[in-house]
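Trainee: Generate coordinates for the sequence data below:
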Amino acid sequence: MPVVPLADIQRAAERIRSSVVRTPLEASASLSRLVSVPVHLKMEHRQRTGAFKLRGAANAVLSLPPGTRGVVAASTGNHGRALAHAAREAGLACTICLSHLVPANKVAAVEALGARVHVHGASQDDAQREADRLERDEGLVAVPPFDHAAIVAGQGTIGLEIVEDLPDVTAVLVPLSGGGLIAGVAAAVKALAPDVRIVGVSMERGAAMAASLRAGHPVEVAELTTLADSLGGGIGLANRWTFDAVRELVDEVVLLTEAEISAGVRYIYQEEHEVVEGAAAVGVSALLSGRFRPRGATVALLSGRNIDPALHLRILNGADALEVGA
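Mentor: Predicted structure coming up:
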């Protein structure tokens, strides 16, 4: 079973220590009052590139063999930004493939880090096919956004920090997409505290991992526009790592409407004074909507802040969810 061992996650923590921020775990008085148990927010949106993805990307790049010519990846935005940053720090060329669904602010952010950008196709799967072509034709090393042992181990360092900072944690709410984040966090948390409940949270519109879990194997789904755009894309029909890990380690999956996601973004800004993207708000949204009812100390992982400012403003002003997310 391809679950990344705790020792690999601990080695990743040492490897990336100088490359990433050890983000804080902060108590939320408002959410704690609302659900009547202690709620803490893991502030991973404060990571150097504005999202958790830097941990996995840095671990993967720092694990590459000498003489690597360059790296390539498909991304919905945040992995591309993280890989571009990590590659620049290591002096490597970087190419990122993005679909036309990726918001313009995320495309610009990747370009600003010096990466070569290919905008290709109408879905993450289309972008992945372009990345595969460049890997084959140009001899680049693929660093995929989630289905990669070094990526999973890097993201798992978040789980180490959560257990260290909150030993009595009973549940961790984690955004669920391709599974790299939740597979790593779950592997670390379950190894250190086996009784902690790991809850994956995603959107109703095009959640590929949720559909694959229901089917019992990886499946393709239509990629739809959503406020949680970072959670879009497939998991790969030839998935090697994350599907089995999620099936083994994740206790529950919660799916949210666009209205519930927008309510979470709004709440986090109004009550916590933090700017997050839709994908990062889903844990809080699950608590606000009552779709997850905690029984003890709970952590919601805020995974990224790279939201288009105009979209964020429309959400704060109460725009209809279908207007901003569909």
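Trainee: Could you use CA atoms for every contact and neighbour count after this?
Mentor: Will do.
Trainee: Give me the distance from whichever strand or helix holds residue 164 to the chain's centre.
Mentor: Element membership of residue 164, judged by DSSP states H and E, is helix 149-165. The chain centroid and the centroid of helix 149-165 are separated by 12 Å, computed with Cα atoms, centre = their mean, to the nearest Å.
Trainee: Which strands or helices does that helix pack on?
Mentor: Judged by 3 or more Cα pairs under 8 Å, 6 or more residues apart in numbering; DSSP states H and E, the packing partners of helix 149-165 are helix 6-15, helix 53-62, helix 180-192.
Trainee: just checking, next helix/strand downstream of the first one?
Mentor: Heading C-terminal from helix 6-15, the first helix or strand you meet, by DSSP H and E, is strand 25-27.
Trainee: buried residues in the helix or strand following that following strand?
Mentor: Counting by DSSP H and E, the next helix or strand C-terminal to strand 25-27 is helix 29-35. Across helix 29-35, burial judged by 16 or more other Cα atoms under 10 Å covers 31, 35.
Trainee: Could you check the angle the helix or strand following helix 29-35 makes with helix 149-165?
Mentor: Moving toward the C-terminus from helix 29-35, the next helix or strand (DSSP H and E) is strand 39-43. On the basis of axes from the mean of the first three to the mean of the last three Cα atoms, to 10 degrees, strand 39-43 is oriented at 140 degrees to helix 149-165.
Trainee: another one to check against the first:
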Amino acid sequence: MMEHFHLNTPLLESADMARRVGTTVYLKMENSQPSGSFKIRGIGHLCQQLARQSMGVVCASGGNAGMAAAYAARKIGVPATIVVPSSSPELVFQKLKDQGATVKIIGKVWDDADAEALRLAGTEGLIYVPPFDHPLLWQGHASMISEVAATLGPSRKPGAVVVSVGGGGLLCGVIQGLKDVGWMDVPVVAMETVGADCFNAAVKAGRMVTLDDITSEAKCLGAKTICKKAFEYSQCSELTVISELVTDQQALHAVETFLDEERVLVEMACGAALAAVYSGLIGRLQAEGRLPTPLGPLLVIVCGGSSINMEQLTNLKHKLRT
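Mentor: Predicted coordinates for the structure are as follows:
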């Protein structure tokens, strides 16, 4: 049995959030993973399966996937090359170097960096680590739902799960996890910010859509196209996947409120999920009849994030409030 690189993260109850939504709120604290986010579950799993005998790994990432790939590679003992877009915060470059990774800055958005990562995989014989679009990733991410089920027990099924969506890897993992534990009837509220909304655009269009650009400050949600599996789940009649948007301002407000109330700092991408509670969106979905009333316990995936510190938070406040 191979050791996992991820931790069984705490499942905390939030009294402040419960007061806002009128039901128990559980927080799955993926921010406490060794790489700073949930990504280590899937990427750790993929690297264990594919990278042990390799020349090294290469991953394109604005932050969290790169951190997870660098961490997993260091644990396995192979080199990691992380290709980051120039839009990533300086903080991310430094953290990746601290994990022992080689960092290359290519292009403005993730898609540019990804093209270079694929090229390097081909020319240098490296294992390509996709940030969100691979069955091994979803299998790894699914473990967080198994942990929740083990902690809550069979009689405490969530009323809904709230999750942030970037490229769709976490969404696919959560849905696979719900399948694994027999919770297929639990609705999933998939949250994005305006300007990083490739999933919502696809759901509205009824087909895969590629965004022209990422204009949101939630850079870690910044994939221009959702992965095909996530889109297929949104169209599946056996599942309830509710796609919703919040503004950057609402996501930032959620980050600040979470820091005040729960004493934890997470990045904007995670703030999108938290904003479902703080902006009153859960109540609105209930009023519209899209979520049940009364609602069973709400499970919020606190996906975390490595590209945030106080300086970055101050910059975001300045940008979004001027």
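Trainee: what range in the second structure does the helix holding residue 164 of the first structure sit on?
Mentor: Mapping helix 149-165 of the first structure onto the second structure (TM-score structural alignment) gives residues 135-151.
Trainee: Identify each buried residue in that stretch, please.
Mentor: Buried, per 16+ other Cα under 10 Å, within stretch 135-151 of the second structure: 135-149.
Trainee: Check stretch 211-219 of the first structure too.
Mentor: 211, 212, 213, 218, 219.
Trainee: quick one: which two of these are the most distant?
Mentor: 213 and 219 (8.9 Å; Cα to Cα).
Trainee: In the second structure, what sits opposite residue 130 of the first structure in the alignment?
Mentor: Alignment note (TM-score structural alignment): residue 130 of the first structure maps to residue 116 of the second structure.
Trainee: Against residue 312 of the second structure, how distant is that match?
Mentor: 27 Å (Cα to Cα, to the nearest Å).
Trainee: Comparing these two, which residue is more hemmed in?
Mentor: Between residue 116 of the second structure and residue 312, counting by other Cα atoms under 10 Å, residue 116 is the more crowded of the two (20 against 15).
Trainee: quick one on the thing from earlier: what's the first-to-last distance across the match of helix 149-165 of the first structure?
Mentor: In stretch 135-151 of the second structure, first residue to last residue: 25 Å (Cα to Cα).
Trainee: Show residues contacting that stretch.
Mentor: The contact list for stretch 135-151 of the second structure (Cα atoms under 8 Å, 6 or more residues apart in numbering) reads 8, 11, 28, 38-39, 41-46, 132, 157, 169-170, 172-178, 180-181.
Trainee: will you turn the helices and strands packed on helix 149-165 of the first structure into CSV that also has mean neighbour count and distance to residue 325 of the first structure?
Mentor: Below are those laid out as CSV (neighbours: other Cα atoms under 10 Å; distance: least, Cα to Cα, whole Å):
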stretch, mean neighbour count, distance to residue 325 of the first structure
helix 6-15, 19, 35
helix 53-62, 28, 23
helix 180-192, 28, 23
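Trainee: So for residue 85 of the first structure, which of these sits nearest?
Mentor: Comparing those by Cα to Cα, helix 53-62 comes nearest, at 7.9 Å.
Trainee: Tell me the residues of the second structure aligned with that closest one.
Mentor: Using TM-score structural alignment, helix 53-62 of the first structure pairs with 39-48 in the second structure.
Trainee: cool, and stretch 76-88 of the first structure?
Mentor: Going by TM-score structural alignment, stretch 76-88 of the first structure sits over residues 62-74 in the second structure.
Trainee: Now do the buried residues in the matching stretch.
Mentor: Quick answer for stretch 62-74 of the second structure (16+ other Cα under 10 Å): 62-74.
Trainee: what's the answer for stretch 225-241 of the second structure, then?
Mentor: Neighbour-count burial for stretch 225-241 of the second structure flags 225, 226, 227, 230, 231, 233, 234, 239, 240, 241 (criterion: 16+ other Cα under 10 Å).
Trainee: Look at that stretch and report the distance between its end residues.
Mentor: Start-to-end span of stretch 225-241 of the second structure (Cα to Cα) is 18 Å.
Trainee: ok now it, how far from the chain's centre?
Mentor: Using Cα atoms, centre = their mean, the offset of stretch 225-241 of the second structure from its chain centre is 16 Å.
Trainee: So what touches that stretch?
Mentor: For stretch 225-241 of the second structure, contacts defined as Cα under 8 Å, 6+ apart pick out 132-133, 166-169, 171-172, 184-190, 198-199, 202-203, 207-211, 242.
Trainee: Over to stretch 30-47 of the second structure?
Mentor: Here stretch 30-47 of the second structure has contacts from 4-7, 9-10, 64-65, 67-69, 71-73, 129, 131, 136-141, 143, 266, 301-306, using Cα under 8 Å, 6+ apart.
Trainee: Now do the helices in the stretch 151-300 of the first structure.
Mentor: Assigned by DSSP state H, counting those that start in this stretch, the stretch 151-300 of the first structure shows helices spanning 180-192, 208-215, 242-249, 258-272, 282-289.
Trainee: As CSV, those helices with distance to residue 113 of the first structure would be great.
Mentor: Formatted as CSV, the helices of the stretch 151-300 of the first structure follow (distance: least, Cα to Cα, whole Å):
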stretch, distance to residue 113 of the first structure
helix 180-192, 23
helix 208-215, 29
helix 242-249, 28
helix 258-272, 27
helix 282-289, 28
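Trainee: among those helices, which is nearest residue 120 of the first structure?
Mentor: helix 208-215 (20.1 Å).
Trainee: what's the closest one packed up against?
Mentor: Using 3+ Cα pairs under 8 Å, 6+ apart, helix 208-215 of the first structure sits against helix 242-249.
Trainee: now the helix it packs on and helix 180-192, what's the angle there?
Mentor: Counting by the same axes, to 10 degrees, helix 242-249 of the first structure lies at 40 degrees to helix 180-192.
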